[in-house]
Every structure is written in C-alpha cells, then in structure tokens.
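> only geometry, no sequence info:
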C-alpha cells in the first residue's frame, strides 16, 4: 500500500524536529517521491550522514510502503 506524502513528512519531522520538509509525488502514484529536508541539526554532518538520518526516520518503510525516494538535504540559509 502506498504512503501518503503527509505520513512521510510527519515521520521525518518526528525524528528531526528542526527540519523543514518538502515532499513531491513524482509519479502521482504514491510510490515515488522526492523529499527536500533542510535542518540546522545537519550542520557539521557529511551529506551521507544527513541522508542516513532521514532514512532512519523512515525505517522499514523504505523499500516497502515507500518504493522510491529522491532525497536532497541542506542547511538553512
């Protein structure tokens, strides 16, 4: 069963409370999303660790309920 964009956003915000999250449904099927996650708490972390934090927030849903996620992380300007 596909995940709703709001559910993805909620999971990320629960794990990374200072995050600003933008979710885009890439295919209109609830299975392929792009996420842009901006958080001050990413400061000092390499990009790989930033992505790992987001994937940890989504847990076992990645590859299951959430088939594909195009991920961009950044620091606030």
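Sure, I can see it. Quick caveat: nothing in here was measured; it's all calculated off a predicted structure. Numbering: from 1, shown residues only.
> C-alpha from now on. contacts and neighbour counts both.
OK.
> Neighbours of residue 76, how many?
Counted with other C-alpha atoms under 10 Å, residues neighbouring residue 76 total 13.
> try residue 2
Other residues near residue 2 number 13, with proximity taken as other C-alpha under 10 Å.
> isn't it right next to residue 66, touching?
Yes - between residue 2 and residue 66 there is a contact at 6.4 Å, judged by C-alpha atoms under 8 Å.
> then this one, side by side with the first:
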C-alpha cells in the first residue's frame, strides 16, 4: 500500500507544475481519487490527460498498491471556471 502523500509525489514527479489532491475513498488505502490540475493538460484530450497521470503511477498500480483510481483532471483555466 502507498500513502496519499506518496501518490501525490509520484504525480508531481511526472507533472511538476501540478496541483494534486489525493483522497482515500474507502478507508482501506487502495481505492483512491486524485484531482490533478496541470498546464501540461492544455490541448490534450481527457483520455491523454488520464494516461499522463496513470503513467506516473504505473508501478504502484502494477503492484496493486493502488487497486482503483478515480481521476479528475483539469487545465488551470478549466479549474478556475469550476472553482
């Protein structure tokens, strides 16, 4: 199992400018939700944005340290529009 902080760090290593919030959805530490805001998502489809985040977490997901991950990805402009 990985900590929420470790997941955040892994995402930020791949997307250094990212604002990341990771939540444990079940209390067991293996079903997580991550909200990621990054300028790297500009011009990318939602699928590509999610692939970028999954790429950062591939080792943790392959080892099943993360069993399930719900993603919400936003460009900075899209984030401003909803917050």
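That came in fine, so what should we check first? Fair warning: this is a prediction, and the values are worked out from it, not measured in the lab.
> Overlap of the contact sets of residue 2 and residue 66 of structure 1?
Listed as contacting both residue 2 of structure 1 and residue 66 by C-alpha atoms under 8 Å, 6 or more residues apart in numbering are residue 31.
> Tell me which stretches of structure 1 form helices.
Using DSSP state H, the helices of structure 1 run over 5-15, 47-58.
> Using TSV, lay out those helices together with mean neighbour count.
Formatted as TSV, the helices of structure 1 follow (neighbours: other C-alpha atoms under 10 Å):
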stretch	mean neighbour count
helix 5-15	16
helix 47-58	16
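> Distance to residue 37 of structure 1 added to the ones you listed, as JSON lines?
Shown next, in JSON lines, are these (distance: least, C-alpha to C-alpha, whole Å):
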{"stretch": "helix 5-15", "distance to residue 37 of structure 1": "8"}
{"stretch": "helix 47-58", "distance to residue 37 of structure 1": "8"}
